[in-house]
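# next come a sequence and a model predicted from it.
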Amino acid sequence: MTIGDMLGALFLGLLEGLTEFIPVSSTAHILLAGRFLGIHNTGYTFEILIQLGAVLAIITVYFERFLRVARQLPTNPGAQRFLLSIIVAFLPAAFIGVLAHGFIKSVLFETPALMCITLILGGIVLLFVDRLALKPHYNNAMGVPLPMALKIGFCQCLAMIPGVSRSGSTIVGAMLLGMDKRAAAEFSFFLALPTMLGAFTYDLYKNFGSLSVDDGMQIAIGFVAAFCSAVLVVRTLLDFVSRHGYAPFGWWRIFVGVAGLIGLAITG
């Protein structure tokens, strides 16, 4: 593995952590950056496996709250309902993801123009939803009713199309279902844990035999970089959203999508 490969893995890891929990699609950013900057990596597998760094960032930032829930789980109905809501929201993506894994990896993630288009469309949706005069009924991410959690879970399935964004689809879905902006982002954090851990485990199982030592080194570098940058995002995102909403992310998506289409037209 060359110094260039190591720097490329470091850059993509930082990009993963910075974009995983904001509604801009980390997958599209990593795959498009790898294509246009000529960064060699294992593509979709690299992007999935370094997500574990972002997962650990969530666990680190919310460790005390998760520990409290774990201690209260045997006797506290609120803790039990919170855990059940996350499981219920996770199930649609788990089921559809296993069934469609091959198609997602071999077709959707090999179509950069699709990523650019979905980035633009998702940006327009974010701008539209952010301006709606929504009246939220839920401001606690740990008190989501189970039917609502299931609907958010189905919204998350849209993110199997690259460029849609896992956090974007869950946040928009939660807001349209009556959750305020801050709570929607926080529930998206919590839902990321089983979703990303499941994707990590399944993809590692499917591709472990094909990974080389160099691939493992790149993934390790990307993992650490993703953890560090994701901690920063998780610690600051909720306050940013409370002040500025989601419009800045919508404009960013449109900019990246348009730039990507122009780049594809130039490079073929």
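Yep, that arrived. Numbers count the residues shown, from 1 in each chain.
# from now on I want contacts and neighbour counts done on CA atoms only, so please keep to that.
OK.
# could you find the closest non-adjacent residue to I22?
In this structure, I22 finds its nearest non-sequential neighbour in S167, 6.2 Å apart by C-alpha to C-alpha, 6 or more residues apart in numbering.
# count of residues packed around the residue nearest to Y246 when sequence neighbours are not counted?
Distances taken as C-alpha to C-alpha, 6+ apart put D130 closest to Y246, at 6.0 Å, once the chain neighbours are dropped. For D130, the neighbour count with other C-alpha atoms under 10 Å is 19.
# and D130, what helix or strand is that in?
Taking DSSP states H and E as the criterion, D130 maps to helix 112-131.
# in the longest helix along the chain, which residues are buried?
Criterion DSSP state H: the longest helix present in the chain is helix 213-244. Buried residues in helix 213-244, defined by neighbour count with 16 or more other C-alpha atoms under 10 Å: 215, 218-231, 233-234, 237-238, 241.
# immediately after the helix holding D130, which helix or strand?
helix 146-156.
# tell me which other helices or strands the following helix or strand past that next one touches.
Next in sequence after helix 146-156, counting helices and strands by DSSP H and E, comes helix 166-176. Under the contact criterion of 3 or more C-alpha pairs under 8 Å, 6 or more residues apart in numbering; DSSP states H and E, helix 166-176 touches helix 112-131, helix 146-156, helix 181-207.
# pipe these into CSV and attach distance to W251 per row.
Shown next, in CSV, are these (distance: least, C-alpha to C-alpha, whole Å):
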stretch, distance to W251
helix 112-131, 6
helix 146-156, 21
helix 181-207, 17
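# so which of these comes closest to G34?
helix 112-131 (11.0 Å; C-alpha to C-alpha).
# ok, structure two:
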Amino acid sequence: MELPLLIKALILGIVEGLTEFLPVSSTGHLIIVGDLLGFNDDKGKVFEIVIQLGAILGVVWDYRARVGRLITGLNTKHEQRFLLNLFIAFLPAAIMGLLLHHQIKTHLFNPVTVAGALIVGGFAILWIERLPLRVRVTSMETLGPMDALKIGIAQTFSLFPGVSRAGATIMGGLIAGLSRTAATEFSFLLAMPIMFAATFFELLSNYKLFEAADFPVFATGFVASFVSALIVVKMFLRFVSNHNFTSFAIYRIVFGMLALAYYWN
């Protein structure tokens, strides 16, 4: 039985909010779940832009105090240095995204490719967790420009759907010497410029597909994404302070294999 459109919007909004800031690939989940729900046409792709905006506004709200200090303290060296680090980390993926946007959208946005990336990314996390990594940076406030550049380079891998932006930046942070909490928090803050840039680029490219009649569907997905992201960000930070990322790696591998088996048949 075909689900009502508002129910599909609610499901996809929750999926986006739950997965955007975890190392499991929100884009990959949206592609697979959207395909299963039959909501993967041009309208569905525009809908995904809207719910991604909802998720990023959720983390902005969670970190509103830190964002406020960054804005009001731009005349201080500490905040200028932190903003520079965010810019350095933002730049590699922004440049590669602009150069390869069409090719990625055309050739890589399909469930089978995503499922493969989920599996490979899961094994990559398992490998990184077994490396003898040394923690040099215990707070995102004290990371240096080279640390930011390493995280930015790692983030470029997330342009491949299914890799996970959060997963790439957090794992990149661990390899660069950040603690789990510092890498996770910097990933949250770095999500703001890269996701805002990607969202508004997509909005400008697809604004003709927006119609007033779609407002209830888009609003449902937006609110669901915003609320679920609010909840997940707080829970995830508590989790990483006492656990590693092995469980997420196993989830990625199992989910990717199930998706591959489904689409193979």
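Received, thanks. Just so we're clear, the structure is a prediction, and the values are computed from it rather than from any experiment.
# before we move on, back to that, the residue nearest to I22 of structure 1: what's it in contact with?
E20, F21, I22, P23, V24, S25, Q156, A185, S188, F189 (C-alpha atoms under 8 Å, 6 or more residues apart in numbering).
# just those residues now: which is nearest G123 of structure 1?
Nearest to G123 of structure 1 among the contacts of S167 of structure 1, with distances taken as C-alpha to C-alpha, is V24, at 8.0 Å.
# on that earlier part again, which one of the helices and strands packed on helix 166-176 of structure 1 lies closest to F249 of structure 1?
Of these, nearest to F249 of structure 1 by C-alpha to C-alpha is helix 112-131, at 7.1 Å.
# now do the closest one against helix 181-207, angle only.
160 degrees (axes from the mean of the first three to the mean of the last three C-alpha atoms, to 10 degrees).
# average distance between helix 112-131 of structure 1 and structure 2?
Aligned to structure 2 and superposed, helix 112-131 of structure 1 gives a mean residue distance of 1.0 Å (mean C-alpha distance after the TM-score superposition for structure 1).
# okay, the angle between that helix and helix 166-176?
Going by the same axes, to 10 degrees, helix 112-131 of structure 1 makes 30 degrees with helix 166-176.
# which one in structure 1 is aligned with V59 of structure 2?
Under the alignment (TM-score structural alignment), V59 of structure 2 maps onto I58 of structure 1.
# contact partners for its match?
Taking C-alpha under 8 Å, 6+ apart as the test, what I58 of structure 1 contacts is F189, F190, L193, A230, V231, V234.
# V227 of structure 2 now?
G17, A55, G58.
# Three-state assignment for the last one, please.
Taking DSSP: H, G, I helix; E, B strand; the rest coil as the rule, one finds G58 of structure 2 in the helix state.
# distance check, A198 of structure 2 against G173 of structure 2.
Counting by C-alpha to C-alpha, to the nearest Å, the separation of A198 of structure 2 from G173 of structure 2 is 22 Å.
# those two: which has the busier surroundings?
The neighbour count for A198 of structure 2 versus G173, taken as other C-alpha under 10 Å, is higher for G173 (31 against 17).
# burial count for the residue nearest to the more buried one when sequence neighbours are not counted?
Closest residue to G173 of structure 2 apart from its sequence neighbours, by C-alpha to C-alpha, 6+ apart: A183 at 4.9 Å. Other residues near A183 of structure 2 come to 27 when the count uses other C-alpha under 10 Å.
# and what of L159 of structure 2?
Counted with other C-alpha under 10 Å, L159 of structure 2 comes out at 21.
# in space, what's closest to it - neighbours in sequence excluded?
The nearest residue in space to L159 of structure 2 (C-alpha to C-alpha, 6+ apart) is G97, at 6.8 Å.
# count of residues packed around that neighbour?
Neighbours around G97 of structure 2, by other C-alpha under 10 Å: 19.
# now do the same for it: helix, strand or coil?
helix.
# how near is it to I104 of structure 2?
9 Å.
# mind listing the shared neighbours of those two?
Common neighbours of G97 of structure 2 and I104 (C-alpha under 8 Å, 6+ apart) are L159.
# endpoints of stretch 160-168 of structure 2, how far apart?
End-to-end distance (C-alpha to C-alpha), stretch 160-168 of structure 2: 11 Å.
# one more: stretch 242-249 of structure 1?
13 Å.
# next one: it to chain centre, how far?
17 Å (C-alpha atoms, centre = their mean, to the nearest Å).
# contacts for it next, please.
Under C-alpha under 8 Å, 6+ apart, the answer for stretch 242-249 of structure 1 is I22, P23, V24, G123, L126, L127, D130, K181, R182.
# with stretch 136-150 of structure 2 instead?
With contact meaning C-alpha under 8 Å, 6+ apart, stretch 136-150 of structure 2 is reached by 82, 84-86, 88-89, 172-173, 176-179, 181-183, 185-186.
# now restrict the residues you listed to buried residues only.
Using 16+ other C-alpha under 10 Å, the buried members of those are 82, 85-86, 88-89, 172-173, 176-179, 181-183, 185-186.
# related to what we said a few turns ago, mean deviation, the longest helix of structure 1 versus structure 2?
Mean deviation for helix 213-244 of structure 1: 1.6 Å (mean C-alpha distance after the TM-score superposition for structure 1).
# next helix or strand past that helix?
Counting by DSSP H and E, what follows helix 213-244 of structure 1 is helix 247-267.
# how about that following helix: buried residues?
247, 249-254, 256-258, 260-261, 264.
# okay, the angle between it and helix 213-244?
Using the same axes, to 10 degrees: helix 247-267 of structure 1 against helix 213-244 is 140 degrees.
# about what we covered before: using TSV, lay out the contacts of V227 of structure 2 together with neighbour count.
Formatted as TSV, the contacts of V227 of structure 2 follow (neighbours: other C-alpha atoms under 10 Å):
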residue	neighbour count
G17	32
A55	31
G58	23
